[in-house]
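[1] model the structure of this input:
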Amino acid sequence: MNFLSHYYFDRHTTNCYHVLGTVLPDLLKNADKSIILHPQEYNYTDGPAHHIFNGWEKHLEVDRHFHNANFFKTHSHQLKLALLPALNGSPVKPFFLGHIAIELILDNLLLTTEQITAHGFYEHLGSCEDEVIIEFLTKSGMKDPSLFIRFFTKFKNDQYLHTYARTEQVAYALKRICMRIWSNPFTPGQEAAINEVIIDYRKKLESNFLEIFSEIEAKLLC
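    Sure, this is the predicted structure:
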């Protein structure tokens, strides 16, 4: 799941460090995909770092339930098939695009149906102190946490997740993600074709997309 979908499960919390933890694994990948941390090997018993760790563990649990769900398997596959004609000549792997597309569509639907707000998400992140984050990253084995802090500051300042509320921006977001792997993933024509597929598929999901969130919430309570 993407940032806002993870936030959905803790949208009512008042603890900013827990919210940060629920998206920190993905933030670290975006900062530098070579970063691999194993905070579970360390002892976080109290304080803000403990809340980050709890959020981190929840992130992993939510992703595990999501990727094993029939919803994800079905819709990522159907999106892959729907996107195939637009990918003729593109280096992007169809399975990868289907996977990312369903996650971005869910973020879009959460925003456009007002289940959450991007403002609330960013407000939590903005309340976290860099010193606490550095403490957590250092204890978890990161040699240069300043690399992440620079990225995190830019991420908060850019606030690009607000654009996910505009469905026509989802294709652009897909392109941005793909550019981390391929320098020229889509032509303008391919991007336009992808956008049409995204808009059409979003309409199909709008009436029942919350079922996957309810399904995961039920499993989190078990």
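
[2] make it CA atoms for all contacts and neighbour counts henceforth
    OK.

[3] state the distance from Glu103 to Glu217.
    Applying CA to CA, to the nearest Å, the value for Glu103 to Glu217 is 17 Å.

[4] who has more neighbours, these two?
    Glu103 (19 against 14; other CA atoms under 10 Å).

[5] from Pro188, how far out is that one?
    For Glu103 relative to Pro188 (CA to CA), the value is 22 Å.

[6] then Ala218?
    Distance from Ala218 to Pro188, by CA to CA: 42 Å.

[7] compare with the first, here's sequence two:
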Amino acid sequence: MNYLSHFYIHQKPNDPYFNAGLILPDLGRSFVKTFKEVLINPADLNLCAISNGCLQHYEADKLFHGSEFFKWGTLICTEELKDLHFNNVVEKRWFIGHILFEMLLDRLLVRHQPQVLTDFYDQIQLADLNQIKEFFILSKVNRKEKLLQYFNHFRKVQYIRSYIDTNLFVYSLSRVLIRAGLPALTFSDRAILEECVKRMENDIFKDAYHVLLRLKKVF
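    Model (predicted):
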């Protein structure tokens, strides 16, 4: 799942450290192998909350990726991508379909349940950077200062808000592909994908309430 979907499913009201932990495994993927084995003093409640959020993230991803809902959505997106006539070579469409489906779930939340997005950013803004840094130290994160800057940049820029704009949504997808080692989508190919996203949202994903309800039922 993507950032906002993790929060939507497992958020804890007024627990910014747990909620920050829900997104750290994805933010920290290039910096640390896992946040699963962090030794924390039980008396450090904030650090324990961050750790518990991370563990919840891993458990949620395991359930989600093994679900019929994930297989259904990924297959739909992959088949749609296979039928597109891009102007340039676009490889690993099965992988792009996987990423697209997860990002589309976040986009559905942004478009149809905007309060979830507001609550998400409000919560992670409340997490003190010193506590996050201490958790990174205990986690033996490589380049912990860089990851701390990345976390702070993520919550300040709030780029998930841009998902409501189809052009910026597809641009964000292209950026994800770059980080995964794939070529960026060209301007013309992004335009083709934009039309694909609009078609799917007007057809298969038209009933956002039902799609998000199916997501919840996975857990």
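
[8] which residues of structure 1 fall in helices?
    3-8, 16-31, 47-68, 70-83, 94-112, 118-126, 130-139, 145-158, 170-178, 188-205, 210-220 (DSSP state H).

[9] distance to Pro39 of structure 1 added to those, as CSV?
    Formatted as CSV, the helices of structure 1 follow (distance: least, CA to CA, whole Å):
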stretch, distance to Pro39 of structure 1
helix 3-8, 19
helix 16-31, 11
helix 47-68, 7
helix 70-83, 27
helix 94-112, 25
helix 118-126, 20
helix 130-139, 8
helix 145-158, 14
helix 170-178, 26
helix 188-205, 36
helix 210-220, 21
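
[10] among the ones you listed, which is nearest Gln40 of structure 1?
    helix 47-68 (7.8 Å; CA to CA).

[11] touching, Leu125 of structure 1 and Thr14? I think so.
    No - Leu125 of structure 1 lies out of contact with Thr14 (CA atoms under 8 Å); the separation is 11.5 Å.

[12] quick one, which of the two is more surrounded?
    Neighbour tally, Leu125 of structure 1 and Thr14, criterion other CA under 10 Å: the higher count belongs to Leu125, 20 against 10.

[13] counterpart of that one in structure 2?
    Counting by TM-score structural alignment, Leu125 of structure 1 lines up with Ile124 in structure 2.

[14] which ones are touching that match?
    Pro16, Tyr17, Asn19, Ala20, Arg155 (CA atoms under 8 Å, 6 or more residues apart in numbering).

[15] what's the most distant pair in those?
    Tyr17 and Arg155 (13.4 Å).

[16] which of the two has more neighbours?
    Per other CA under 10 Å, whichever of Tyr17 of structure 2 and Arg155 has more neighbours is Tyr17, with 26 against 17.

[17] and stretch 180-199 of structure 2, how far out from the chain middle?
    18 Å (CA atoms, centre = their mean, to the nearest Å).

[18] same question for stretch 109-129 of structure 2.
    The answer for stretch 109-129 of structure 2 is 13 Å, by CA atoms, centre = their mean.

[19] check stretch 48-60 of structure 2 too.
    15 Å.

[20] what range does that stretch cover in structure 1?
    Stretch 48-60 of structure 2 covers residues 50-62 of structure 1 once aligned (TM-score structural alignment).
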